[in-house]
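S.K.: fold the following and give me the result.
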Amino acid sequence: MVGQWSGKEARALREAKRMSIREFAAHLGVHERLVSKWEAGGDRVHPRPVNQAALDTCLARSDDVERGRFAALTAVGPVSGAGTGGHTAVRGSYSNDAELLALIDSGAVRGDGSAAISERDLIMAAAHEASDHTGRAEATNIGPSTLDQLDADVTRIANDYVHTPPMPMMVEMLRVRRRVYRLLEGQQRPSDTSHLYLLAGSLSGLLANASTDLGYLDAAGEQIRAAWAYGEICGHNGLRAWARGMHALIEYWSERPHRALALAQSGQQYADSATAAVRLHNIEARIWSKIGSAVDTERCIRAATAASEGPVTDSLHDEVGGVFGFAEAKASYYAGATYIHLGLAEPALAATERTIELYRSGPARQRSYGAEALARVDSAAAHLINGSLDGAAEALSPVLELAEDKRIAQLEERLTGVRRRICAPTYRGVAQARSLDEQIEEFCGSTPTRSLPPGAG
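M.R.: Alright, predicted model coming up:
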């Protein structure tokens, strides 16, 4: 284990794994420029704590050959001492168990050097260490109902978020995650520690989603990298797959579509459930449509259809659900946005109308006001492509009446796209078009968060 990572150790780990800077960055879930910065700074640069954790996990998950190469690349010289024949003499250089074990850790008592250790001292030190460690391992700061309550909290938050404004939910997310962090600072069984990291990752993912809805994409990026690191630590594929998809969306909204593609595609290796695979294929299709590749978009849509037939579920996407789920209504919403990018009005109208109907007729608890509102904006765009101002105005009417605390950042960005369509020569001088444009302008002027760049959706 590395006490504190610097650029020197990060480079040694990358070289030990025989990875390029781009491959290593994708493996850690960071930008390749960040890895280059670490390596250029050498031992003067220390990654942030969340990236220190990611490097710890990467090293821990390396195989024996890779760890051996890493050790060779970062090795310090053997502990010095007096002796003959090139061996280190250690007799009399330890006075207690801790000092003896420290000598063993340092490699000072290998080979013939072990003859300098008292047999009894070695055996008793090993026995005492086992006894001490067992005593610590049996101690726990988690009662029988603690994890059950935290699981219930995460499930409640993930499902309430789809129909509740972001800000009050962020307060709740942060409160529960701080409780998880405090528990992780204590002592618990390894299986419970892993469970706590899953909870920390799930809550970081929820905070990434909320930060995105409020227009803070840089903060969302930090949260989703933390979620990914926690998924790596606890080895939960559902969290890994979801985090990769969310990170891809953040990069997509940040106008980095090729980076977004790499993340969505890399997530598929962790998609153990049908829902996870369908979600990632839909995200990839949406990104390809923004780039303008109809062929790749259709390929991903077909892949999503095929993946939906899988019977396998996972604990995050399917059991917790809510923000982590990807039900039919959410899939239809993604399809509508994808077809709008390609300028295909009819399939976009069919998908958005399907989304609106599914949310209208479904349970109120599962009605995502954000996805429904965005689907209505996409429906308006499709109507404008078809030359129907009446249809666009009707689709937008419920959106323009949304309460201010539900006006997520993506709405203004998408409405800006609708305004560009209204300003096209087709509608120039049309009174109804001018009126609709003024209503949208007023809506956007009162939207509290306007941090996404034009065209990001």
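
S.K.: contacts, neighbours, all on C-alpha from now
M.R.: Will do.

S.K.: from Gly231, how far out is Ala158?
M.R.: Distance, Ala158 to Gly231, using CA to CA, to the nearest Å: 17 Å.

S.K.: okay, those two: which has more neighbours?
M.R.: Using other CA atoms under 10 Å as the criterion, Ala158 and Gly231 rank with Gly231 on top: 27 against 22.

S.K.: check contacts around that one.
M.R.: Taking CA atoms under 8 Å, 6 or more residues apart in numbering, we find Gly231 in contact with Tyr197, Leu198, Gly201, Asn237, Leu239, Arg240.

S.K.: so where does it fall, helix or strand?
M.R.: Per DSSP states H and E: Gly231 is located in helix 217-234.

S.K.: mind listing what's buried along that helix?
M.R.: Neighbour counts over helix 217-234 (16 or more other CA atoms under 10 Å) mark 217, 220-234 as buried.

S.K.: just how off-centre is whatever helix or strand comes next after that helix within its chain?
M.R.: Moving toward the C-terminus from helix 217-234, the next helix or strand (DSSP H and E) is helix 237-253. Helix 237-253 has its C-alpha centroid displaced from the chain centroid by 5 Å (CA atoms, centre = their mean, to the nearest Å).

S.K.: show me what the longest helix along the chain is packed up against.
M.R.: The longest helix of the chain (DSSP state H) is helix 190-213. With contacts defined as 3 or more CA pairs under 8 Å, 6 or more residues apart in numbering; DSSP states H and E, helix 190-213 has these neighbours: helix 146-160, helix 166-184, helix 217-234, helix 237-253, helix 409-422.

S.K.: and the angle from the second one to helix 190-213?
M.R.: This points to helix 166-184. Interaxial angle, helix 166-184 versus helix 190-213 (axes from the mean of the first three to the mean of the last three CA atoms, to 10 degrees): 160 degrees.

S.K.: Proceed likewise with the subsequent sequence, for comparison:
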Amino acid sequence: MSEHPPQTLLKELCNQRGLDIPKMVELFERTADEVIGKGAKNPTCSERTAKRWRAGGVNPASLSPDTRRVLEAMFSHRVTHLFAPPPQPDPHAPAFDLEHEIDMTARDAQEDASAMAAASVSDTSLDQLTDDVMTLAREYASIAPAQAFHRGRVLQTQLQDLRDRTQVPAQQQRLLVLLGQATALLAASAFDLGAFDSARRLARSADLYGETSRFDPLRAYCDGILAYIAYFTGMPADAVAKARRAQTYGGLGDVARRRLLAIEARAHGYLGDVQSAHQAIRMSEEVESGARDELHDGIGGEFGFTVERLAMSSSSTALLVHDPAQAERSARKALDLIQQRPADRRSTHVLGGAAADLAMARLFVNDVEGAAEALLPLWDIPADQRVTGVLARTGQIQHFLTQPSFRGAVLPGELRGRVEEFTRTATAHQLTGPALLQLEA
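M.R.: Below you'll find the predicted structure:
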């Protein structure tokens, strides 16, 4: 006994597409979202309703306009035709219905494209976040580290949200790189605030983003931060190892290598390895291959390493190896270079660090008046921009001025009190540990 033919065209189309009642209900809801887009106010279709529609005997005029629109979008037929009996096949028509096959192919393609679009994010949004990360990196030196941390945290949250929304490989790769850059800036600001444990964790997280995205310049930058942290927490040998490891990554430009050699030189100085310290300083000043990379050169800013920052770092290394003459020359060079930049582009970190190094170099030769003059730019640095590197240097000065040879003298006492007040009133003071790398005459 043969099966009865479908009572409606709607049921026949469902049979052709393999749409049972649950699948028809699911397709109705999905199409309603696409065609009507009223959320909770979209028309609905229960399994009972779907079964009644397929059976026939429904007056199309009883349906709401939105329901009719959804059904017509689903099946590419007028509702009056869908609820009518299916047309009788033409015995002379070809067995293969080309028009129907084309229609089905087009609808399948549309559904697949819609699903892919829903699993991607706007390239415009990615472009804007790329600009935002770059802007933060380039403005970093002239804003307070707490402000930089807040802005970096907002960027990190936005980037994580987009990463969860896209399945497009190219967008995933781009977001991994941006997340790594934003997290590295968070690590830098945490370090500048004296939160060394958190800075270390953030730097390692940024390094993982760099490893996953195969972006070696970011990994080298993160190793540099880890080397800084090791240096400032009394582990100079570890700092040397990390700086050297960072130099083994491929694709690094001259700026990256200059930065890492300067960090290595400072760590050698802390270890008392005078020869290696001088060699690393010389190599950092002679890097001139013309190589560039996308991070240290392409973005720059906090990811870069300016000539004045190199000079300041060299002055600190010279102090560690007890070479006050070289320390004064390098500190003066850093201060001269930074004065050539517009006021809103000057790094308070470099300005304060170089001024403190110059003062320390003069104290080494008992020039207290010269030290007081060198410190004049320091007093204008706002409390919220007195970063770890500056506070560590002022801590050295404060400690140096407690030596017996300065006791009872008026100017050393006044200078020591002013340096102590500068450190005490710094916003980051409560996060910063005791001054490290104390220097002795």
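
S.K.: TM-score for this pair?
M.R.: Superposed pair, TM-score by TM-score structural alignment, normalised by the length of structure 2: 0.70. Supporting alignment: 325 aligned residues with a CA RMSD of 2.0 Å.

S.K.: onto which residues of structure 2 does the helix holding Gly231 of structure 1 map?
M.R.: With TM-score structural alignment applied, helix 217-234 of structure 1 matches the range 196-213 in structure 2.

S.K.: with structure 1 overlaid, how far apart is the matching stretch on average?
M.R.: Stretch 196-213 of structure 2 differs from its equivalent in structure 1 by a mean of 0.4 Å after superposition (mean CA distance after the TM-score superposition for structure 1).

S.K.: distance between that stretch and the chain's centre?
M.R.: 11 Å.

S.K.: centroid-nearest residue for structure 1?
M.R.: Ala243 (2.7 Å; CA atoms, centre = their mean).

S.K.: to which residue of structure 2 is that residue aligned?
M.R.: Aligned counterpart of Ala243 of structure 1 in structure 2: Cys222 (TM-score structural alignment).

S.K.: measure its match to Gly250 of structure 2 for me?
M.R.: The gap separating Cys222 of structure 2 from Gly250 of structure 2 is 14 Å, by CA to CA.

S.K.: ok, Phe305 of structure 2 next?
M.R.: Distance, Phe305 of structure 2 to Gly250 of structure 2, by CA to CA: 18 Å.

S.K.: repeat for Val25 of structure 2
M.R.: 56 Å.

S.K.: neighbour count winner among these two?
M.R.: Comparing Val25 of structure 2 with Gly250 by other CA under 10 Å, the one with more neighbours is Val25, at 20 against 12.

S.K.: after alignment, which residue of structure 1 pairs with Met413 of structure 2?
M.R.: I think there's a mix-up here, since residue 413 of structure 2 is Gly and not Met. In structure 1, the residue matched to Gly413 of structure 2 (TM-score structural alignment) is Arg434.

S.K.: that match - how many residues pack around it?
M.R.: Other residues near Arg434 of structure 1 come to 16 when the count uses other CA under 10 Å.

S.K.: whatever helix or strand it lives in vs structure 2, mean deviation?
M.R.: For Arg434 of structure 1, the host element (DSSP H and E) is helix 431-445. Superposing on structure 2 and averaging over aligned pairs (mean CA distance after the TM-score superposition for structure 1), helix 431-445 of structure 1 comes out at 1.3 Å.

S.K.: grab the nearest non-local neighbour of the residue nearest to the centre of structure 1.
M.R.: Spatially, and ignoring its direct neighbours in sequence, Ala243 of structure 1 is nearest to Trp228 (5.7 Å; CA to CA, 6 or more residues apart in numbering).

S.K.: just confirm the one you found contacts Ser202, I think it does.
M.R.: No. Counting by CA atoms under 8 Å, Trp228 of structure 1 sits too far from Ser202 to count as a contact (9.4 Å).

S.K.: Asp293 of structure 2 reaches Gly250, doesn't it?
M.R.: No. Asp293 of structure 2 is beyond contact range of Gly250, at 10.0 Å (criterion: CA under 8 Å).

S.K.: between these two, which contacts overlap?
M.R.: Pro217.

S.K.: how about the helices of the stretch 301-441 of structure 2, start to end?
M.R.: For the stretch 301-441 of structure 2, the helices defined by DSSP state H, counting those that start in this stretch cover 307-320, 324-339, 348-364, 368-374, 388-400, 410-424.

S.K.: look up the counterpart of the shortest one in structure 1, residue range please.
M.R.: The aligned range for helix 368-374 of structure 2 in structure 1 is 389-395, by TM-score structural alignment.
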